[in-house]
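# Sequence first, predicted model second:
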Amino acid sequence: MTDDSDNDTSCDHVDPCGCSPPLLVAMVEIAGLQLSRRECIKGAGAFWGTLALGGLASQALANTSDAKSGTEADVIYSGGPILTMLEDGDRAEALAVQNGKIVAVGELAAVMAQKGPNTELVDLQGKTLMPGFFDPHSHVALQSAKFATANLDPKPIGEAGSIADIQQILKDWIKEKQIKPGGWVIGWGYDDTGIEELRHPDRDDLDSVSTEYPIVLVHISGHLMTGNSRMLDEVGITAETANPDGGVIQRKPGSDVPNGVLEENAGMLVLGHLPMPTPEQAMAMLEEGLRFYAEAGITTAQDCATFQGTWRLFSALEEQGRLPIDLIAWPRFNAVDDDAFDAIVARRQGTGRLRLGGIKLGLDGSIQGYTAFLSEPYHVEPVSGDIVPDKCDTERAERLFIAEDNEALTEEPGADTGADDGFRGYATMTQEQVEHWFRRCDDNGIQIQAHTNGDAATDMLLEAVQKVRAEKPRPDLRTTIIHAQMMRDDQLDVAARHGLTPSFFPVHVYFWGDRHRDLFIGPERSARMDPARSARDRGLKFTLHHDAPIAGISMLKVAWAAVNRVTTSGKVLGPDERITPFEALRAITADAAWQNFEEDRKGTLETGKLADLVILSEDPMTIDPMNIKDIQVLQTIKEGRTVYSATA
């Protein structure tokens, strides 16, 4: 167990930031850093001690698989809709797989020519077969950590609609996990604004669950937590405990007695007392998290803000052949030193089970956190106090998450709160930083994912693109604008000219749409947020993502949200930006593979491509569009091998 100072990864931000991941992810990062160079690389090379491992395990698996010679298929699927995703309405009668690849797809008679004496024939019984889902943007490490805790997401994403719901979820979790008295009970995702009581569950509420276990609940934002009396006793927080710098210990009314709620840096008092995972435990958690991705029909996932320790864990999993699906890692720019960048350049064409995508930039925050950078003021001004621009302000956080080479480039965000004309949020990078990274990546052929929620942040991105690339667009790099929620028509025009590709976050319309309309950005702007139809009308290829752990990992719910644009109140928000089911499904299969330079291997059902498949309970192309989100994933197949089955 390390001391509290070694575990301090806190910062003063009111919204989740890129420099200091939430509590449990900090624990994972620390576990990864414990892997020694000898344990990680065994003489293989460098990039955070482990880069050269990528691709070895999956290649070894390929070399030792039960390879068959000739044209005899391992399995042939028929008897249900087979959606190739090549064109709207394109369907096949049968599909054959051999050695992890598709060897035939088309009419039943032609495909059956691949049948041999040992070929397995699978009757789909009317169920739908289509390409496995390609996750365009999420955070595997964050989501895996969340899977390892009691899920307290508010309704409709989760089941916690009240404090009573939270209490029952925790009781069920203790029973299910058979936690021994004295063991820590950790929950994640509660939202005081999303439950009936509109307040935090406090120590008394959680004492009603149990006083035998220390209980700690992490807020959905990652910047607050609450706990029971046993937790406060374990940590040593009493009426005499002073508020730490940058944090607040909430008190019961009229007294100094803590009520259990810890704000910002006060929550980090808990970290040094939690049972720290070993590297093997952290690896097991990540492996289990990826199996949940497979359960959602995902055959390629992404970790889009990978830090040093987490990369070590992913690499060790690949070396041991324990990654159930493919994983693309995107190191965040401020965690990449010169050696790491050189290694990314050397490995940008990797095709193993684990590979690097490129560099992740973050230009602003989130709309619902009042930290997205807008060109016009927020509809309703924030009233919760000062909004602190993203900047690590603890030495420990900088040691964990920021490479020394980047300290000079991450000192000052391009903050602009727009005080004269109303609050507009702020940028988290300067214009010079954005241009620096575009030049560096362009010069070395490295793809960029750039997070912009607000349109002013997108303006910064496009200014850098137009300045660095001038009259020589680089569509070959497939620069991806992540979230792109407030992209204006003129910005979509620039993106089309330069071959940029957006990845929209349509679940926002469902989960936060009513609040975006009434509180954050108003009716006019909210009606065209996530402008997928406008992008399609300009010929832009785009993808759709869930940004896990923000809104679950269901790709079908993502597609449903883009097709229907219905909010939690049942109102349609921006009907003109709706897209068709085929367009939505392409955005999580073929176009997602294209966006990530994998269209030659994934995304459509064609001869020679990987047999990355998903079997669904219904046909999403013909079902009532409002029911797409209710379709069940029955089986997920990665390179011909079942990695999830609902009947297993």
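Sure, I can see it. Numbering: from 1, shown residues only.

# Please count neighbours and contacts with C-alpha atoms only from this point.
Noted.

# How about the contacts made by the closest residue to A160 other than its chain neighbours?
Closest residue to A160 apart from its sequence neighbours, by C-alpha to C-alpha, 6 or more residues apart in numbering: P154 at 4.6 Å. P154 is in contact with A160, G161, G189, Y190, D191, G194, I195, counting by C-alpha atoms under 8 Å, 6 or more residues apart in numbering.

# Can you tell me which of the residues you listed end up in strands?
G189, Y190 (DSSP state E).

# gap between the residue nearest to A160 and V261?
P154 sits 18 Å away from V261, going by C-alpha to C-alpha, to the nearest Å.

# most centrally placed residue in the protein?
Centroid-nearest residue in the chain: S138, 1.7 Å away (criterion: C-alpha atoms, centre = their mean).

# Second structure follows, compare the two:
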Amino acid sequence: MAAAGAAVAGAFPAGTAEARSGPADLIVHNGRVLTLDQHFRSAEAIAVRGGRVLAVGGAREVKRLAGPRTQLLDAAGGTVLPGINDSHLHLSSFGLNRPPWTYDVDKATIDEVVEAVRAAVAQAPSPDSWIRGGGWQELKLPRAPRAADIDPVSGNHPVVLKDFSGHAISVNSAVLRLAGITRDTVPPVGGVIDKDADGEPTGVLRETARNLVQSVIPAFSAAEVSQAIDIGVGLLHAVGITSLTEPGIGLDTLEIYRDKARARRLPMRITALLSGGMAPATVRRILGGYRPAKDVDPRFVRVAGIKVYADGIPRFQTSWMNQPYLDGTNGTMVIDGANTAEQIANLHEMIRLATDAGMQVGTHATGDATTDAVVAGYVKAGGPDLRHYVIHCNFPSAATLRTMARHDIGANLNAEILYLQGRVLESIIGPELTEYQWPYRSALNAGVRVASGSDAPVVAPAWLRGVLAATLREGAAGQVAGEAERITVREALATYTSTSAWQDHAESWKGTLEPGKAADICVVGGDVLEVDPHDLGTLPITATVVDGRVVYERSSGAQGTLADAAALTTSGCSHNGRCCCEVAEEIRG
């Protein structure tokens, strides 16, 4: 350790020239500092002043920068990393995805889902208030929950239950009536209305068919969204996250973020993609309404571009695939258009509109056919260094990866979802694609820049589980899915830090712990390079620093680990019978 620290001290001098301008505000010491720079240098301590890294190096040299008011943060032998940059996290939804706004219906049986709805009804503020739930999983349940299940316990309450992915909802008959959905209702392009043997809608609406009920579901108020964001930020600090990309938001949510930043009440760096939807008209509308804000620090709230929504997910066989699923279907895109040719033309027009406006484009594309179409659209649009990227990018072909590398098109992969799913999709996509899904190694070998995002609240933002999954290709059940796609722990850490900063056009000022860069720091209670990768998910986050300020510190008596903190981020509130607020207090000490 001493030798490593001495070597880095020479590269990052903590000398008197820097000390003349004043002592450090904060020194993090007694740990293994991984700078995540291009040489993957390590050190023993790091000094911070004015929200920036002042020096990195040996403990003795760095401590010379201390003054009488310098705060000392003991890493206790753990790992000191750049703050984690979750490059795909729906923060506003993440906060709202818990009571009193949303109740947990991630259950193993339909009866348990029904009981959760019954309990929510008992707590409802009025006899006809809306009941929202989230988290059900069709491959966990025997089938999706239906209106016939929910109606007997819901009374006059309209009920809407989101599945864990956000790509399907289950509603009761009250909602079907409010939305005017009958056996004769035609689903929109890319949407599915599940029907029973008699041709009646069951209450399960998939992909764009969800939009049929959106107009009747009351929106959350700005105050509710603001409060939920604050709760979400606190929970993310407890897992070491200091930056995130919020993909697909409206101008109203953007203004909430801006107001918080103006008031200096946003201790989280937000890169936003505005919602471009599924049609050129939506992109034109959002671009027409967007105005840059000169009074907001872009290092805390920055609009990078537009999110386009191109297809569904493999789980529902709504990803558009070149080769069919095992049942012979191929899925389709959800882009507006009467046929595939029109859909591709509209997709490319959406990308062109955003590119011409100088906007980065992140496109949800899970199927390989969709990814091909998206990448072709990026190449066709041309433009300067906008760093367009493919969100999810589950099954890109080798040829498409080469094209992405040649044009510096990024891939945003989801190791945390890989951890959740393992091999559970094998009965849908077959063994070959199960081995290949989220191809980290193939993408890196092709020269593609790979960032990792949790997609929370789809899954918990437990990034060390993501490192585990990317490294071992193991799911929660222990099943291995694709040994050939394994990457190293060092490479996986880069996808959550330095490459995410590249995606944000921010690699010059964040993402690594180099002098002059943002003092965003995550301290892990253990050596992430030496521990058995199977144990990564058990390591605690002991401290989080944003802009040089300690925003989270785990008390010495707390027993919470990253896994415990991540449990708070699921759709439900209870954790071993305790309210999430109780567990949060334990973790925060």
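In hand now; what should we look at? None of these values were measured; they are calculated from a predicted model.

# TM value for the aligned chains?
Once the chains are laid over each other, their TM-score by TM-score structural alignment, normalised by the length of structure 2 reads 0.76; 524 aligned residues with a C-alpha RMSD of 4.0 Å.

# quick one on the thing from earlier: export the contacts of P154 of structure 1 to JSON lines and tack on distance to L269 of structure 1 and neighbour count?
Shown next, in JSON lines, are the contacts of P154 of structure 1 (distance: C-alpha to C-alpha, whole Å; neighbours: other C-alpha atoms under 10 Å):
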{"residue": "A160", "distance to L269 of structure 1": "26", "neighbour count": "24"}
{"residue": "G161", "distance to L269 of structure 1": "28", "neighbour count": "20"}
{"residue": "G189", "distance to L269 of structure 1": "19", "neighbour count": "23"}
{"residue": "Y190", "distance to L269 of structure 1": "20", "neighbour count": "30"}
{"residue": "D191", "distance to L269 of structure 1": "21", "neighbour count": "22"}
{"residue": "G194", "distance to L269 of structure 1": "26", "neighbour count": "16"}
{"residue": "I195", "distance to L269 of structure 1": "26", "neighbour count": "21"}
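
# Tell me the one of the contacts of P154 of structure 1 nearest G132 of structure 1?
The shortest gap between G132 of structure 1 and any of the contacts of P154 of structure 1 belongs to G189, at 27.9 Å (C-alpha to C-alpha).

# That closest one -> structure 2?
Matched to structure 2 by TM-score structural alignment, G189 of structure 1 sits across from G135.

# surely that match meets D104?
Yes - judged on C-alpha atoms under 8 Å, G135 of structure 2 makes contact with D104 at a distance of 6.2 Å.

# can you give me the helices in the stretch 201-350 of structure 1?
203-207, 229-235, 279-295, 308-319, 338-346 (DSSP state H, counting those that start in this stretch).

# Could I get the buried residue list for the last one?
Read that as helix 338-346 of structure 1. A340, F341, A343, I344 (16 or more other C-alpha atoms under 10 Å).

# State the helix or strand in which E435 of structure 1 lies.
Using DSSP states H and E, E435 of structure 1 falls within helix 431-443.

# which residues sit against that helix?
For helix 431-443 of structure 1, using C-alpha under 8 Å, 6+ apart, the contacting residues are 359, 361, 409-410, 414, 447-448, 460-461, 464-465, 467-468, 477.

# Closest one of these to E381 of structure 1?
Nearest to E381 of structure 1 among the contacts of helix 431-443 of structure 1, with distances taken as C-alpha to C-alpha, is G414, at 20.3 Å.

# did I read that right, that closest one in a strand?
No - per DSSP: H, G, I helix; E, B strand; the rest coil, G414 of structure 1 lies outside any strand segment and is coil.

# Can you tell me how far the closest residue to it other than its chain neighbours is from P413 of structure 1?
Nearest residue to G414 of structure 1 in three dimensions, chain neighbours excluded: T430, at 4.1 Å (C-alpha to C-alpha, 6+ apart). Plainly put, T430 of structure 1 is 5 Å away from P413 of structure 1 if you go by C-alpha to C-alpha.
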